[in-house]
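# Fold the stuff below for me.
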Amino acid sequence: MSAGQIIVLVTPLFFALMALEWAVGRRRGRQPLALADAIGSLNLGLLSQTSAVFTALLRIGLYTLAWQHLALWRNDAFWTTWYGWLLALLFYDFCYYWLHRMGHEVGVLWAAHAVHHQSQHYNLSTALRQTSSGALLGWLFYLPMALAGVPPLVFVVVGLIDLLYQFWVHTEQVGRLGWFDRWFCSPSNHRVHHAVNDDYLDKNYGGILIVWDRLFGTFKDEDPQQPCVYGTRG
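As a prediction, this is how the structure comes out:
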């Protein structure tokens, strides 16, 4: 089963969580969902999944070629142990941090990534607002994994885990989470990432772990006195 097929299978869960978010927001007297914006996000999500039929083949195919011909160490038995899977997930998340960061700092990569940030609302539908062209250059950032001998199957699975994890952090209905916020990408941390406030701009790139941002100087804590303003700058 491909990653795209798994995304399709979990889509009903995405919609169920979006409905729950809407219900919680209504109960709290806050409207978390703007219908026109949500429809726009869903359309972009559908477009990205349609294009993924082709871009995923390109991304995985190029990764497989690099793994076959450039791997410096081949030990599939290691990478398929529980600790090998865990290491591969950490490795992927590290590479994702740099892809995500460069997606904000390099013009051609931002051109692909900007669509994810253009909504002026922040809710679970925003997570579906994905690029259709990011994979064209994004695969380059995962070449270190191929060089380290991470098998293509492991690469695909941990990449899917990293992607699915990031869905739930796109909400304003979950507040601060204490110790969890210090280690992991959380709704609080990711709200900062989507904000265009001067103090928040270009911060908190981590996919699963926020530790990378703390290590490389791109972390910013959410300030209750400075509400996030979403969208992109002109």
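
# Please count neighbours and contacts with C-alpha atoms only from this point.
Fine.

# longest helix in this protein, by residue count?
Assignment by DSSP state H gives helix 35-70 as the longest helix of the chain.

# Report all helices and strands that that one contacts.
Applying 3 or more C-alpha pairs under 8 Å, 6 or more residues apart in numbering; DSSP states H and E, we find helix 35-70 packed against helix 3-27, helix 135-138, helix 143-147, helix 152-165.

# Buried deepest among the ones you listed, which one?
helix 143-147 (a mean of 20; mean count of other C-alpha atoms under 10 Å).

# Counting by contacts, list what it packs against.
Contacts defined by 3+ C-alpha pairs under 8 Å, 6+ apart place helix 143-147 against helix 35-70, helix 82-105.

# With respect to G149, which of those helices lies nearest?
Proximity to G149 (C-alpha to C-alpha) singles out helix 35-70 among the helices and strands packed on helix 143-147, at 6.1 Å.

# now the other sequence, so there's something to compare against:
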Amino acid sequence: MNTSELIITWATPFFFALIALEFVVARVRGQRVYRGNDTVNSIGLGVMSQIAGVFTKLLTLGIYAWCVEHLALFALPANSLWVWISALLLYDLLYYWLHRMGHEVNILWAAHVVHHQSEQYNLSTALRQTSTGGLLGWIFYLPMALLGYPLEVFMAVALIDLLYQFWVHTEQVGKLGWFDRVFCSPSNHRAHHATNDRYLDHNYGGILILWDRLFGTFVEEDDADKPVYGTRAPLRSWNPLWANAEVYWATAVDAWHARRWRDKLQVWFRPPGWRPADVAARFPKPAYDIRRAVYDPPMAPAMVAYCLLQFALLLGMATHFLGLTAHADFATLLGYALYMVASLCVIGALMEGRRRAFWLEGLRTVLTAVLPLLLGRWFGVDPLDERAAATIAVLFGASAVALPWLAGLRPPEPLHAAPNP
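This is a model prediction of the structure:
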């Protein structure tokens, strides 16, 4: 586990403490800012992002390190204060352009869209991250490598920029006066996440909102035009794999249907939502309705509790997985990653109320209960302590036994959800 992963792992309890605080404050104010299914989906996508990051380090860090060593114009010292300050400012500027291009270039939006899919806006949304952003995002930070900023400095300022952005994902902090004019703040970032015409594609700054003021992309939150969150092509699914793949798939389908080769290529590099004229005519899509009801399939309370329990167990496994990355072999890490991703997908299907999900969950829980007990080992742990194996068997065995009862429960009648304001 590298330093960044270690810090994020240790920061996770702090994140959850702030999420709990936000939940309590919102309830005291009579607001419902969290839904279990949406929160599980957002945090689950963050878990998947961390898992994917283990396998994409060669792109995100390896290429940067190679460029610093072989192509850097200067050898900047890692023990100089001005190097650290300038690195943070430059990183934030480059982040602004990566973020902006993530909204203006379709292939980059395909990765970034994950962060915007939630139709609620709370601190769990900050944890909702892409698993494919590392494929192209590293390109934007190469200027830092070419200037000679050491890898450890780059990693540190990247982490600072990322951690700063956690707290701005909330509706519980209002406008902050002068702070809103200089820094990315909750008010500024609420506008960024909104799908209203007024706010669309603005406020890209990570730490400083000054970049938006400088490059003409700033917009102020207007109390008379309450932000409506999500995307203009709503996801309407709790499947984390589909959340990462939806725009790639839609773009590939449009490219396939396009008659001109030029359109087959440019559909990837045009702004999100652009479609070749012949494709749009033959395969029209419904217009975006900002007053649509949010996606919230009904679930029986016992089913909600079951999904939350299984998700909590997966969070523990994710922490264990990250701890293994320093010494486990590739096959072990890949197998563990596939198990966790498959588990997240099954939990998502359960939250969508899909009947086949109960069969898949039954298979998952039975195998998880039985195999560690029979084999005497778990991913990266060999031999597995007998008490640990027995605990796993009891937890997942009880889960498997409960599934037939849960499958027979009727969800509450869906409320006629009020549309977005």
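
# Could you dump the helices and strands packed on helix 35-70 of structure 1 into a markdown table and include distance to Y122 of structure 1?
Formatted as a markdown table, the helices and strands packed on helix 35-70 of structure 1 follow (distance: least, C-alpha to C-alpha, whole Å):
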| stretch | distance to Y122 of structure 1 |
| --- | --- |
| helix 3-27 | 11 |
| helix 135-138 | 24 |
| helix 143-147 | 32 |
| helix 152-165 | 17 |
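
# So for T171 of structure 1, which of these sits nearest?
Between the helices and strands packed on helix 35-70 of structure 1, helix 3-27 lies closest to T171 of structure 1; by C-alpha to C-alpha that is 7.9 Å.

# measure W109 of structure 2 to V247 of structure 2 for me?
8 Å (C-alpha to C-alpha, to the nearest Å).

# I'd say N75 of structure 1 and G149 touch.
Yes: between N75 of structure 1 and G149 there is a contact at 6.9 Å, judged by C-alpha atoms under 8 Å.

# out of those two, which sits in the busier spot?
G149 (22 against 11; other C-alpha atoms under 10 Å).

# If I follow the layout properly, L333 of structure 2 ends up in contact with L322?
No: taking contacts as C-alpha under 8 Å, L333 of structure 2 lies outside contact range of L322: 9.2 Å.

# more crowded one of the two?
L333 (21 against 18).

# To which residue of structure 1 is that one aligned?
In structure 1, no residue is paired with L333 of structure 2 according to TM-score structural alignment.

# For L333 of structure 2, give its distance to G323 of structure 2.
As for L333 of structure 2, its distance to G323 of structure 2 is 11 Å (criterion: C-alpha to C-alpha).

# Likewise for H116 of structure 2?
29 Å.

# which of those two has more neighbours?
H116 (24 against 17).

# Can you tell me the closest non-neighbouring residue to the more buried one?
Among residues not flanking H116 of structure 2 along the chain, G230 sits closest, at 5.5 Å (C-alpha to C-alpha, 6 or more residues apart in numbering).

# What is the neighbour count of that neighbour?
Other residues close to G230 of structure 2 by other C-alpha under 10 Å number 22.

# Could you do W85 of structure 1 as well?
Count around W85 of structure 1 with other C-alpha under 10 Å applied: 18.

# which residues touch it?
Each residue near W85 of structure 1 by C-alpha atoms under 8 Å, 6 or more residues apart in numbering is listed here: W79, V154, V158.

# and if we set it to 7 Å?
W79 (C-alpha atoms under 7 Å, 6 or more residues apart in numbering).

# Likewise for G175 of structure 1?
Counted by C-alpha under 7 Å, 6+ apart, G175 of structure 1 has contacts S188.

# which stretch of helix or strand covers it?
For G175 of structure 1, there is no host helix or strand (DSSP states H and E).

# any idea how far P224 of structure 1 is from it?
Taking C-alpha to C-alpha, one finds G175 of structure 1 at 10 Å from P224 of structure 1.

# Nearest to N123 of structure 1 among the helices and strands packed on helix 35-70 of structure 1 would be which one?
Across the helices and strands packed on helix 35-70 of structure 1, closest to N123 of structure 1 is helix 3-27 (C-alpha to C-alpha), at 8.0 Å.

# Mind reading off the mean deviation between that closest one and structure 2?
Once the two are superposed, helix 3-27 of structure 1 sits an average of 0.6 Å from its aligned residues in structure 2 (mean C-alpha distance after the TM-score superposition for structure 1).

# Give the aligned range of that helix in structure 2.
Using TM-score structural alignment, helix 3-27 of structure 1 pairs with 4-28 in structure 2.

# likewise stretch 106-118 of structure 1?
With TM-score structural alignment as the criterion, stretch 106-118 of structure 1 aligns to 105-117.

# ok, the spatially most central residue of structure 2 - contacts?
The residue lying closest to the centre of structure 2 (C-alpha atoms, centre = their mean) is Q129, at 1.9 Å. Residues counted as contacts of Q129 of structure 2 (C-alpha under 7 Å, 6+ apart) are L45, G46, S49, V114, H115.

# in what helix or strand does the fourth one lie?
Mapping V114 of structure 2 onto the secondary structure by DSSP H and E places it in helix 106-116.

# Now do that helix: which elements does it pack against?
helix 81-104, helix 240-257 (3 or more C-alpha pairs under 7 Å, 6 or more residues apart in numbering; DSSP states H and E).

# residues in structure 1 matched by the shortest one, start to end?
This points to helix 240-257 of structure 2. Going by TM-score structural alignment: helix 240-257 of structure 2 matches no residues.

# Which element is encountered next along the chain beyond that helix?
Toward the C-terminus from helix 240-257 of structure 2 - assigned by DSSP H and E - lies helix 261-266.
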